[in-house]
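Q: Here's my sequence, what's the structure:
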Amino acid sequence: MAELRVTELSTIEAVEARQWNALVGDDHPFLRHEFLHALEASGAASPATGWAPRHLTLWRGARLVGVMPHYHKHHSAGEYVFDWAWADAWERAGGRYYPKGLTAIPFTPAPGPRLALADGEDALAARRSLATAWEQAELSSWHLLFAEEGEVEAWQAACPALVARHGVQFQWNDAGYGDFEGFLAALTSKRRKAIRRERRLVAEQGLSLHRLEGDAIDEAALAHFFRCYEITYLERGRHGYLNLDFFQRLRRTLADSLLLVQARLEGRPVAAALCLQGRRTLYGRYWGSEVLADSLHFEACYYQGIEHCLARGLTHFDPGTQGEHKLARGFAPRRLRSLHYLADPGLRAGVARFCAEERRHLDAYCQAAQRALPFKA
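A: Alright, predicted model coming up:
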């Protein structure tokens, strides 16, 4: 058998989509070649924006046996696991925090696989080989974000020096509800009535909701969605991380993975939420609205997604990061861990202390969040 070889790629185009996708499968659209290529080709994830691709690939001879997205980052924006304070403290102490190594999906805090290996490959040996990519003088650190729990454990076994940081998201799982009424029946009477009231308010404002999939998302619908997406960011005084070219590329290359929830007023679209979907999971990602409407965000971003999952047999709904208001709508806390390699022993010790203290607070928060779920006892 040929020796295992690690190669860095400065662009996803350096490997064929067919080869890459054969390893990653189709349940996590963000890891697919088409998604990563759209980020790079549109300029959203590029050296000019502080995301220099350094994708890590494993080869045996001419055969691709492992792939992992990887970037050299020159800032910490667009990651959603915030280490700005670490960078500031280290640079105040005379260190250099950037560039750092990052394995994550740009602008996408969705848990999923990060390393994809061919069948029969030794996962421990693969991870130890990959670790050499960030043990270099140019990088202060390496960060693994939003990996699945099994992968986190495997990385810890391969590289014990990694520091774990705990986080939480709110996600929905199908417990055999059948349909939306079945889901409501599992809730307390108070919450059931509140959700029905929110959905009724949307209808009373003259708004109707429409779910478009795949080829049904035409250019006009996508252009309208993008206007709404930009509004969300312009309200905060800046443009979104992603541009129209990125979304147009997704429409051309990943149409079967797209779901657009469109809100219409008198037949005219006025708000939109764009989701991606795999074989088991719906991922709510991008939202915006041209109108102020009571409860419209809850309807478009949560209830329509739950209905879609139940109609399509998807068992899991990840509506995006943040927002404990999701608890009251049946989204349960899910614990996550990121992993961090800090080359300097002093910085590593300080970060480890910070993460241990942060975890104590998060443990208490998650216990309270679990008690706040609206399901019947």
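
Q: Please count neighbours and contacts with C-alpha atoms only from this point.
A: OK.

Q: Kindly provide the distance from residue 126 to residue 136.
A: With the distance defined as C-alpha to C-alpha, to the nearest Å, residue 126 ends up 18 Å from residue 136.

Q: Check residue 80 too.
A: The spacing between residue 80 and residue 136, counted by C-alpha to C-alpha, is 25 Å.

Q: Could you check which of those two has the larger neighbour count?
A: Under the criterion of other C-alpha atoms under 10 Å, the comparison of residue 80 against residue 136 puts residue 80 first, with 16 against 11.

Q: next up, for comparison:
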Amino acid sequence: MNASLTLTTHAAISEIPADTWDGLAGDHPFTSHRFLDALEQSGSVGPGSGWQALHLTVERDGRIVGAAPLYAKSHSQGEYIFDHAWAQAYLRAGGRYYPKLQCAVPFTPVTGPRLLSPDPAVRQALLSGMAQVAERAGCSGAHVTFCTAEEAELGEEAGFLPRVTQQFHWLNRDYDSFDAFLAELSSRKRKAIRKERQRAQGFGGTIRQLTGDDLRPGHWDAFWEFYQDTGNRKWGQPYLTRQFFDLVQETMRDDVLLVLAERDGQPIAGALNFIGPDALYGRYWGCVEDHAFLHFELCYHQAIDYAIARGLSRVEAGAQGEHKLARGYLPVEIHSLHWLREEGFLRAVADYLEQEREAMGEEIEMLADWGPFRKDG
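A: Predicted structure coming up:
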């Protein structure tokens, strides 16, 4: 650590002034103080969750000039860039993989700033600080997930291993309507999506887009039921508590788009999105009734409608899902950084990641070529 910089760890985001944190984080919804605080105040992270806050700040002359959302982890759940195989290999070699440090936004597979400072020297200090904290706490390593490409390059210079994975994003090419987007697809794909939307919208009810003051407690009661069903099936139990959604309503309702399907006046399905300055981020979906293609309509097509109407540059629809490709969501690179305390294991992972990056590049190129867009476009 530079002699003029002081590193401090914090057991709660509330220990750091919101205006100071947000002044460094910018206007990204998931790295905002209010989002991270909602996770902590609701008990979604903290004791018993496997995510213990250990946020980093860097001070210069008594003033916070850098920060990073950091957690001590006792498992690898809720991260979406998976290291389960590394943990198993570490255990087989006689090591203890957990605890580890995770610089991330819990349960949120969305790229955004992780090293919160405009100063490259401070961002370097945050990275070296994570390694120091890991050493002193006896952690196996430190991981920075869903970081920006610029941060990935900076981390590699600092001795972290870069990793490339992928997601599917929809990109707005200055479309003035959904039909303008469809016009760039092959005829077969265009017809398939139109038919799919017609089937979905004919489920026997209405679809509404709600944000800001249009959101009411009853909407969150319904969505909580949807979220519980999806969480129980996908993760064994939901990551977020009911109180989290109440806090989002209180502090972030203008940052939220809730797409609800209602039949006979009752919500039967919903998709929750967060609104960024230039993107829409799809996060959670659930239902209490099954209807053909309704999932695709609420999660993907309605999101595109909203992005076009608001002039947003892209829709990020969350982790995984090659089914998104046929609906105009194309593969993009996702970056992460990894530092491991044990040098032999670090070298083994470095060899693996080099091979993985080459394979991932080939896969992204192949998937993009299989996309639904006209080849003459």
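
Q: residue range for the helix or strand harbouring residue 364 of the first structure in the second structure?
A: With secondary structure defined by DSSP states H and E, residue 364 of the first structure is part of helix 345-371. Taking TM-score structural alignment as the measure, the second structure aligns residues 343-369 with helix 345-371 of the first structure.

Q: how much does the matching stretch stray from the first structure?
A: After superposition onto the first structure, the average distance of stretch 343-369 of the second structure to its aligned residues comes to 1.7 Å, using mean C-alpha distance after the TM-score superposition for the first structure.

Q: Tell me which stretches of the stretch 151-300 of the second structure form strands.
A: Shown for the stretch 151-300 of the second structure, the strands assigned by DSSP state E, counting those that start in this stretch span residues 161-171, 206-210, 256-263, 266-275, 279-287.

Q: Of those, which is nearest residue 325 of the second structure?
A: Taking C-alpha to C-alpha, strand 161-171 is the member of the strands of the stretch 151-300 of the second structure nearest to residue 325 of the second structure, at 7.0 Å.

Q: what angle do the closest one and helix 343-369 make?
A: Relative orientation of strand 161-171 of the second structure versus helix 343-369 (axes from the mean of the first three to the mean of the last three C-alpha atoms, to 10 degrees): 20 degrees.

Q: elements contacting strand 161-171 of the second structure?
A: Other elements packing on strand 161-171 of the second structure under the criterion 3 or more C-alpha pairs under 8 Å, 6 or more residues apart in numbering; DSSP states H and E are helix 149-157, strand 314-316, strand 330-340, helix 343-369.

Q: Which parts of the last one count as buried, going by neighbours?
A: Within helix 343-369 of the second structure, the residues that qualify as buried are 345-346, 349-350, 353, 360, 364, 368, counting by 16 or more other C-alpha atoms under 10 Å.

Q: Reformat these as JSON lines; add distance to residue 308 of the second structure.
A: Putting these into JSON lines (distance: C-alpha to C-alpha, whole Å) gives the following:
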{"residue": "345", "distance to residue 308 of the second structure": "47"}
{"residue": "346", "distance to residue 308 of the second structure": "44"}
{"residue": "349", "distance to residue 308 of the second structure": "41"}
{"residue": "350", "distance to residue 308 of the second structure": "41"}
{"residue": "353", "distance to residue 308 of the second structure": "37"}
{"residue": "360", "distance to residue 308 of the second structure": "30"}
{"residue": "364", "distance to residue 308 of the second structure": "25"}
{"residue": "368", "distance to residue 308 of the second structure": "22"}
